[in-house]
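# Task: produce atomic coordinates for the following.
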Amino acid sequence: MTKPILLAPSILSADFATIGDVVRDLDAAGADWIHLDVMDGHFVPNISFGPDMVRAVRRLTGKTLDAHLMIAPADPYLAAFAEAGADIITVHTEAGPHLHRSLQTIRALGKRAGVAINPGTPESAIEPVLDLVDLVLVMSVNPGFGGQAFIPAVCEKIRRITAMTAGREIDIQVDGGITAETAPAAAQAGANVLVAGSAALKGGPERYRDNLAGIRQAAERATGTWA
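All right, here's what the predicted structure looks like:
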């Protein structure tokens, strides 16, 4: 049975001077989750924010907080992100040698555990840890910056991961270049959680609801779940 499409707008594209208003407006506009892109300037060529931002956002919304840790090492910071209020903590396959331990730690902290893979990483890298994950995040751009173009070849990887995870309670998330034009291909391939940054926030707060609705409807029509 096809899972419902969930939208997880990323605040990376927001003006950080108005981040509180952006979070509140996205919540009101129909976001299912709030996606938090954590970057360290080491694992990826950009620096964004840390647990204090997660803690601040937690005070503003009751929606699921989806922390995507693009940092290496991640293990020393897992407890901090859990304590800050993240509901889902996702670590990268490529970020350290002890992925199994990282995912066990996230679960032990009482959080949903996610594993992310970059465009150049084969899905076989996550197969050994599927029993420990609640979410697989497939990067459809090379991580580090918002506003990049969707890599269409990633859809084949999403299809293979969909087959790998069949019968398991695992969400498949796609992150990078998601718009109303690219969401259908990702959803048809099996992704049920769509991260959108620039496409969600374009036009300012008065456009958030229409932006999110456009992405959701495009994905639902493509998967036959549009009412």
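# alpha carbons only for contacts and neighbour counts from here, please
Fine.
# just checking, Gly177 is part of a helix?
No: assigned with DSSP: H, G, I helix; E, B strand; the rest coil, Gly177 falls outside any helix and is coil.
# Please name the nearest non-neighbouring residue to Ile19.
What sits nearest to Ile19 in space, not counting adjacent residues and going by C-alpha to C-alpha, 6 or more residues apart in numbering, is Ile11, at 7.6 Å.
# what's that neighbour in contact with, if anything?
Contact analysis of Ile11 by C-alpha atoms under 8 Å, 6 or more residues apart in numbering lists 19, 22-23, 34-37, 197.
# so of these, which ones are in helices?
Residues of these located in helices (DSSP state H): 19, 22-23.
# could the residues you listed be laid out in a markdown table, adding neighbour count and distance to Glu156?
As requested, the ones in helices among the contacts of Ile11 are exported to a markdown table (neighbours: other C-alpha atoms under 10 Å; distance: C-alpha to C-alpha, whole Å):
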| residue | neighbour count | distance to Glu156 |
| --- | --- | --- |
| Ile19 | 17 | 35 |
| Val22 | 19 | 33 |
| Val23 | 22 | 33 |
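# okay but Ile161 is in contact with Pro122, surely?
No: with contact defined as C-alpha atoms under 8 Å, Ile161 does not count as touching Pro122 (9.9 Å).
# Please say which of those two ends up with more neighbours.
Higher neighbour count among Ile161 and Pro122: Ile161, with 22 against 13, using other C-alpha atoms under 10 Å.
# which residues sit in contact with the more buried one?
Ile161 touches Glu123, counting by C-alpha under 8 Å, 6+ apart.
# Also Gly147?
13, 176-177, 197-198.
# now, among those residues, which is nearest to His98?
Taking C-alpha to C-alpha as the measure, His98 lies nearest Gly176 of those, at 25.6 Å.
# dump the residue contacts of that closest one.
Contact analysis of Gly176 by C-alpha under 8 Å, 6+ apart lists 139-143, 146-150, 195-196.
# Here is the second sequence; please produce its structure so I can put it next to the first one:
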Amino acid sequence: MTDVRINPSILAADFANFERELGRIQTADAAHVDIMDNHFVPNLTFGQPMVARLQEVSPIPLDLHLMINNPDHWAPQFAEMGVFSVTFHLEAATAPATLARSVRERGARAGVALRPGTPFNQIEELLEHFDQLLIMTVEPGFGGQKFMPETMPKLRQAREWARKHESEIWLQVDGGVSQDTIGMAAEAGADTFVAGSAVFRGDPADQIAQLRTLAGQHAH
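Predicted coordinates for the structure are as follows:
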């Protein structure tokens, strides 16, 4: 059976108490950090100084999701901070395979993200260069949105590709992941799950355990 990874999104955490909030999710596999520049998406979140500080205090690895323009310039700089993983958007990158190599050379895992409207065939030829594929299950930009089941066929295509190529790529979903939707995403082939409000609105350790169990019941 596939390993199940739960990466809570700190977009749903208390921004004034990040160190405490990271401590509350230390049973998770990683903390998902959404970097938004108010250009690629209509929201502004964290920059490099904030990520550097989070990296110092977090008890779990940081899984960065760059929703920004010009990731070719910025992704390697974030990778140099010692984070676990850097995911950038295919739609924003000019040389995705080169950028993936650059991120890996700096010691981070390289991930590529697709917006809901971007078809799988746009990344298929390049996927061998990546450690993770993030299939957005909402339009990127804001937390708390409703899960889009219409993205599941794309996830199935990715899982089929991984099987065919005997790839160990991680398949991540982000957006509207909750106890109601995680089973659907796991059944379609996801193994790495970003959940925000579903984790932070209750007791995080309990929510993480429940999400992990539900995903495991549907995993391949």
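# counterpart of the residue nearest to Ile19 of the first structure in the second structure?
Alignment note: Ile11 of the first structure maps to Ile10 in the second structure; criterion TM-score structural alignment.
# Now do the longest helix along the first structure: which elements does it pack against?
Longest helix in the first structure, counting residues (DSSP H): helix 205-223. If you count contacts as 3 or more C-alpha pairs under 8 Å, 6 or more residues apart in numbering; DSSP states H and E, helix 205-223 of the first structure packs onto strand 6-9, helix 19-29, helix 183-189, helix 198-201.
# how about the ones you listed in JSON lines, adding distance to Met70 of the first structure?
JSON lines is the format used below for these (distance: least, C-alpha to C-alpha, whole Å):
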{"stretch": "strand 6-9", "distance to Met70 of the first structure": "17"}
{"stretch": "helix 19-29", "distance to Met70 of the first structure": "20"}
{"stretch": "helix 183-189", "distance to Met70 of the first structure": "22"}
{"stretch": "helix 198-201", "distance to Met70 of the first structure": "19"}
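# Figure out which of the ones you listed is closest to Pro45 of the first structure.
Across these, Pro45 of the first structure has its closest neighbour in helix 198-201 (18.6 Å, C-alpha to C-alpha).
# And the contacts of the closest one?
Here helix 198-201 of the first structure makes contact (C-alpha under 8 Å, 6+ apart) with 9-10, 13-14, 146-147, 178-179, 207-208, 211-212.
# mean shift of that helix relative to the second structure?
Its matched residues in the second structure lie on average 0.6 Å from helix 198-201 of the first structure after superposition (mean C-alpha distance after the TM-score superposition for the first structure).
# show me where the first structure has strands.
Assigned by DSSP state E, the first structure shows strands spanning 6-9, 33-39, 64-70, 88-92, 112-117, 135-139, 171-175, 193-196.
# Among those, show me which one is buried the most.
Ranked by mean neighbour count, the strands of the first structure are led by strand 193-196 with a mean of 28 (mean count of other C-alpha atoms under 10 Å).
# against the second structure, where does that one fall?
Using TM-score structural alignment, strand 193-196 of the first structure pairs with 192-195 in the second structure.
# next one: stretch 82-93 of the first structure
Going by TM-score structural alignment: stretch 82-93 of the first structure matches residues 79-90.
# Return the distance of that stretch from the chain's centre.
10 Å (C-alpha atoms, centre = their mean, to the nearest Å).
# Which residues does it contact?
For stretch 79-90 of the second structure, the surrounding residues in contact (C-alpha under 8 Å, 6+ apart) are 52, 55, 61-68, 71, 75, 78, 96, 103-104, 106-115, 123, 132, 134.
# Report the distance from the longest helix of the first structure to the chain centre.
Relative to the chain's own centre, helix 205-223 of the first structure is displaced by 17 Å; criterion: C-alpha atoms, centre = their mean.
# Now it: buried residues?
205, 208-209, 211-220, 222-223 (16 or more other C-alpha atoms under 10 Å).
# cool, and stretch 128-147 of the first structure?
In stretch 128-147 of the first structure, counting by 16+ other C-alpha under 10 Å, buried: 130, 132-146.
# Ends of that stretch, what's the gap?
Start to finish, the residues bounding stretch 128-147 of the first structure are 32 Å apart (C-alpha to C-alpha, to the nearest Å).
# what range in the second structure does that stretch sit on?
With TM-score structural alignment as the criterion, stretch 128-147 of the first structure aligns to 125-144.
# Double-check Ile47 of the first structure against Asp37; I have them as touching.
No: the pair Ile47 of the first structure / Asp37 is not scored as a contact, 9.6 Å apart, by C-alpha under 8 Å.
# what touches both of these two?
Counting by C-alpha under 8 Å, 6+ apart, nothing touches both Ile47 of the first structure and Asp37.
# and the closest residue to His129 of the second structure other than its chain neighbours, how many neighbours does it have?
Once flanking residues are discounted, His129 of the second structure sits nearest to Ala97: 5.9 Å by C-alpha to C-alpha, 6+ apart. A count of nearby residues for Ala97 of the second structure, using other C-alpha under 10 Å, gives 19.
# ok, now which ones touch Ala97 of the second structure?
Shown in contact with Ala97 of the second structure (C-alpha under 8 Å, 6+ apart): 126, 129-130.
# Mapping onto the first structure, list which of these remain contacts.
With both residues aligned by TM-score structural alignment, their matches' C-alpha atoms under 8 Å, the contacts of the contacts of Ala97 of the second structure that the first structure also has are 126, 129.
# quick revisit: which two among the contacts of helix 198-201 of the first structure are spaced furthest apart?
Across those, the longest distance by C-alpha to C-alpha is 18.6 Å; it joins Gly146 and Arg207.
# residues near Asp25 of the first structure, how many?
Neighbours of Asp25 of the first structure under the rule other C-alpha under 10 Å: 18.
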